[in-house]
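Give me the fold of what follows.
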Amino acid sequence: MSIQKGTDPEMAKDGLEVTASHSSSRDHGPAVREGTTDHLPSFEHEKRLALKMDLRLLPVLAVMYLFNALDKGNLGNAKTDHMDKDLGFKPGQYNTMLSIFFVPYVLFAPPISMLGKKFGPHRVLPILMLCFGSMTLLAASVKNWSGLMALRWFLGMSESAFFPLVIYYLTTFYRRGELARRLAIFYAASNIANAFSGLFAFGVFHIESKLEAWRYLFIIEGAATVLFAIFAYWYLPKTAYEAWFLTEEERQLAYTRIQIDSSAVVGEKFVLKDALQILKLPSSWGFLAIEVCLGVPLQSVSLFMPQIVQALGYSTIKTNLYTVAPNIGGACMLLILAFASDYTRLRFPFIALGFLLTFIGFILFATQDVYNDHVVGYYACFMMTWGTSAPSVLLSTWYNNNIADEGRRVTLTSIGVPLANLMGVVSSNIFRDKDLPKFMPALITTASFGAAGFVIVLCLGSFMIFDNARRNKAQGVNLAARDVSTEKLRDGPNSPDFRWFL
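Coordinates of the predicted model:
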């Protein structure tokens, strides 16, 4: 198989020419038919292939993540229906329960992600979904704080590797320049879930029964999650080049695309010692520092948006209803920035913009009299969701774009994403009941993390620009990341041909 240079606008940008040797030299991919050039793949072939994967893969993954976000974040909605009083929580116990979730979430994410790489995300992801759906179902039967604490531990364990594995899974289907908008479509399900959870809670809390309304919330969401997990186990394809919904020629093209613009070795076996080499790179620690700065505002919005909106003086039912629009706005902003990022082949400027919006949103809410000026306060809630949505997706895309080794890619993602979620421990302990109704210390702390993230992103992006220029000067060429095939980048920045994907 050969892909003609210049037939695809993306490939023309990338400066890549693919020959049969890219596929035939590997044992993992489909056999490539050599011979005449009558059926050379073109831009239209790639476009049709990408669209077919979009339609068959993204909706299912998006629904899976929607349930993931619902099952993780429904405690905030349940609390507005007085779950804490019904279960006899003592002061501080609700925050402790939120915090305990993140301990197993961080501890188990790397090993489960590595198992996902070994046995395939197409199998591990539905199993994880079945587990966290079951935990949500069981939460409807708890009688006290300790029972819910135990369930939150196992919920954190079962959700730990879900997002990292989805990110890795999508990198095996899409080229680097296609990834951000696909991840954004997938991640928008989280914002929709946050919006839907408020709307759904609004409806559920109108149920009149001897059973507390918040228990119905867990029953309905948990049951739906379990049923969809069973469907996903049957449906998800193992890899792009083994997808049941592709023709043989499409599988060959899918394999070649990943070989030249995603992975150095497609389908490479996971070797722990080699995968851990990613932690020797200074850039990896820069990415992890940004994840920490992102985690606090991201988790603050995810866990406490109902309480932030409630500070405007709304009733319980209206509070849940009014969380819908900001989360929908966050999903829209995420898609806008992600599509713009893929179009420009730039990541860090849009990540920095997200951090800036986060900072402004929390500072605005903290400094204005939002109780008497609902318009300003509610607008600040929109800015919070705008700022926290986009950086999460684009940051994961940024460092995955710069790692051609599949094992190292899944390793850094399995550390970075849970690290951001670990900051939920900070968020859940800075939003204290004694600071009601406005949570001023929490707002200032969250804004500070947003400002720090903005600075670190600009510093790391500036270093990459400088290093690319240095490498070009040393080689006497003018190359960008899109000009170098990932097949040459097994050693990452140690390769002389390496260029940072900005």
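
From here on, just use CA atoms for contacts and neighbour counts.
Fine.

Quick check: what element follows the lengthiest helix in the chain along the chain?
In the chain, with assignment by DSSP state H, the single longest helix is helix 43-80. Moving toward the C-terminus from helix 43-80, the next helix or strand (DSSP states H and E) is helix 83-86.

And for that following helix, what's in contact with it?
Where contact means Cα atoms under 8 Å, 6 or more residues apart in numbering, the residues beyond helix 83-86 that reach it are 94, 214.

Next, the second sequence, to be compared with the first:
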Amino acid sequence: MMVTRFLLGCTEASLSPGFTLITSLWYRTSEQPLRAGIWFCGNSLSLIFGNLIAVGILQIKNSLKAWQWLFIIFGLATFLWGTLMLFRLPDSPTDAKFLTEEERIIAIERMRANQTGYKSSKIDRSQIVEAFKDVKTWLLATLILACNIPNGGFTTFNGLVLQGFGFNTFHTLLLGLPGGLIVFLFVLFGGIVSSKVPNSRCLVMVGMIIISILGSALVYAGTSIATRYAGLLLMGIYSASMPVSMAMISSNVGGFTKKTTVSAIYFIMYCTGNIIGPQLFFTREAPKYQSGFLAIIICLVICVIVGLALLFYLRWENSRRDKMSVGAVATANQEKYSGATQRELIDTTDLKNMEFRYVY
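Predicted coordinates:
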């Protein structure tokens, strides 16, 4: 089982960073939060439909156990869909066989305004170094680490907490459905607002995390089952901020190698948080797990602080660049890139392109 889980992790590792990169190569900056939110909705939809299917699987009575049928059915579906994706999902408009030559040019031209560069097969070591030196990288890394320590604990122990209310496995699965629906709606809401309202991304993230803090407090301090269950439903909303933070990478990081590096750091922190989270829930405290939920509250408060810090840093950097663009820096950039067309698609980083403006 441990070997199988390890192999599953290996195959799963490329999904979110890969989808984030693909999103950045197909959609404009203003379009990315909603598109990232749509594919991220698979997480919440899987909770809804997965639990419903699991309820049905529980009714299978033969030589194989229910959890074995769960792995067979979901594993086979994933394998077949993955095979289809391998042959049908293009990684960029230049590889899309379903586009005509004219449509391919239009798709590439749409990306000019992003000024984040375009796909390059060459690994630029200077961009890797810059990614590690960039303040934004570590603000985003801290944000996702602090956000996924609660994620690791919540996803692992949510069902056990529900069972601690006195419910059996059947009812625990059914009671998990509303949480998936709520997260689904908030993911779409966050994506739409972030796409339609300029520079609202950090505030959208902070707002959803604050709701989760409220939910965590209800679970931590609540005494009745109804109060604690309501808290569990609100707790999961923090995860709706994650597609918005992914869009922050695709929109705010210029240079293909730098973007892939920042994405890698981001998802390493994502995995690290999910490793740490379950360790903060102690068996002796079941079914309330007070220490675990207190740790979740602390981490979510850190997320709010870092989210606001990222907001003010990006605003400050834009203001600084606006002041500099009046003078010699704008002239130097113009000479260096010799025209807007070349500059907008050249594989340069956001720190080197002083006409780049961040979204927040």
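
Mind checking the TM-score on these two?
Overlay of the two chains. TM-score (TM-score structural alignment, normalised by the length of the second structure): 0.90; 345 aligned residues with a Cα RMSD of 2.1 Å.

coming back round to it: can you tell me what part of the second structure the longest helix of the first structure aligns to?
The aligned range for helix 43-80 of the first structure in the second structure is empty, by TM-score structural alignment.

Now do the buried residues in that helix.
For helix 43-80 of the first structure, burial by neighbour count (16 or more other Cα atoms under 10 Å) applies to 43, 45-46, 49-50, 53-54, 56-58, 60-80.

Can you list the residue ranges for helices in the stretch 51-200 of the second structure?
66-88, 101-109, 125-133, 135-164, 169-175, 177-196 (DSSP state H, counting those that start in this stretch).

Tell me which other helices or strands the fifth one touches.
Identification of packing neighbours for helix 169-175 of the second structure by 3 or more Cα pairs under 8 Å, 6 or more residues apart in numbering; DSSP states H and E yields helix 32-57, helix 135-164.

ok, average deviation of it from the first structure?
When the first structure is overlaid, helix 169-175 of the second structure sits 0.8 Å from its aligned residues on average, using mean Cα distance after the TM-score superposition for the first structure.

Next, work out how far apart the equivalent of L321 of the first structure over in the second structure and I249 of the second structure are.
Using TM-score structural alignment, the partner of L321 of the first structure in the second structure is L174. Separation of L174 of the second structure from I249 of the second structure (Cα to Cα, to the nearest Å): 36 Å.

residues making contact with stretch 292-300 of the first structure?
Residues from elsewhere that reach stretch 292-300 of the first structure (Cα under 8 Å, 6+ apart): 355, 358, 384, 388-389, 391-392, 419-424, 426-428, 446-447, 449-450, 452-453.

which ones are touching the nearest residue to S495 of the first structure once chain neighbours are set aside?
Once flanking residues are discounted, S495 of the first structure sits nearest to L489: 6.3 Å by Cα to Cα, 6 or more residues apart in numbering. The contact partners of L489 of the first structure, by Cα under 8 Å, 6+ apart, come to 264, 404-405, 495, 497-498.

can I get the residues you listed in TSV with distance to Y174 of the first structure and secondary structure?
Output for the contacts of L489 of the first structure, formatted as TSV (distance: Cα to Cα, whole Å; DSSP: H, G, I helix; E, B strand; the rest coil):
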residue	distance to Y174 of the first structure	secondary structure
A264	14	coil
A404	13	coil
D405	15	coil
S495	23	coil
D497	22	coil
F498	20	coil
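
Remind me which helix or strand L21 of the second structure belongs to.
helix 15-26.

Show me the residue at the heart of the first structure, geometrically.
The C-alpha lying nearest the average C-alpha coordinate of the first structure belongs to V393 (Cα atoms, centre = their mean; 5.0 Å).

Please name the residues that touch the aligned residue in the second structure for that one.
Taking TM-score structural alignment for the superposition, V393 of the first structure sits opposite P243 in the second structure. Neighbouring residues of P243 of the second structure by Cα under 8 Å, 6+ apart: 33, 36-37, 40, 187, 191.

Ok, K196 of the second structure next?
Contacts for K196 of the second structure (Cα under 8 Å, 6+ apart) come out as S30.

That one matches what in the first structure?
Taking TM-score structural alignment, K196 of the second structure has Y343 as its aligned residue in the first structure.

I'd like the distance between its match and R182 of the first structure.
Between Y343 of the first structure and R182 of the first structure the computed distance is 13 Å (Cα to Cα).

Show only the entries of the contacts of stretch 292-300 of the first structure found in strands.
Of those, none are assigned to strands by DSSP state E.

quick revisit: onto which residues of the first structure does the helix holding L21 of the second structure map?
Residue span in the first structure matched to helix 15-26 of the second structure, by TM-score structural alignment: 162-173.
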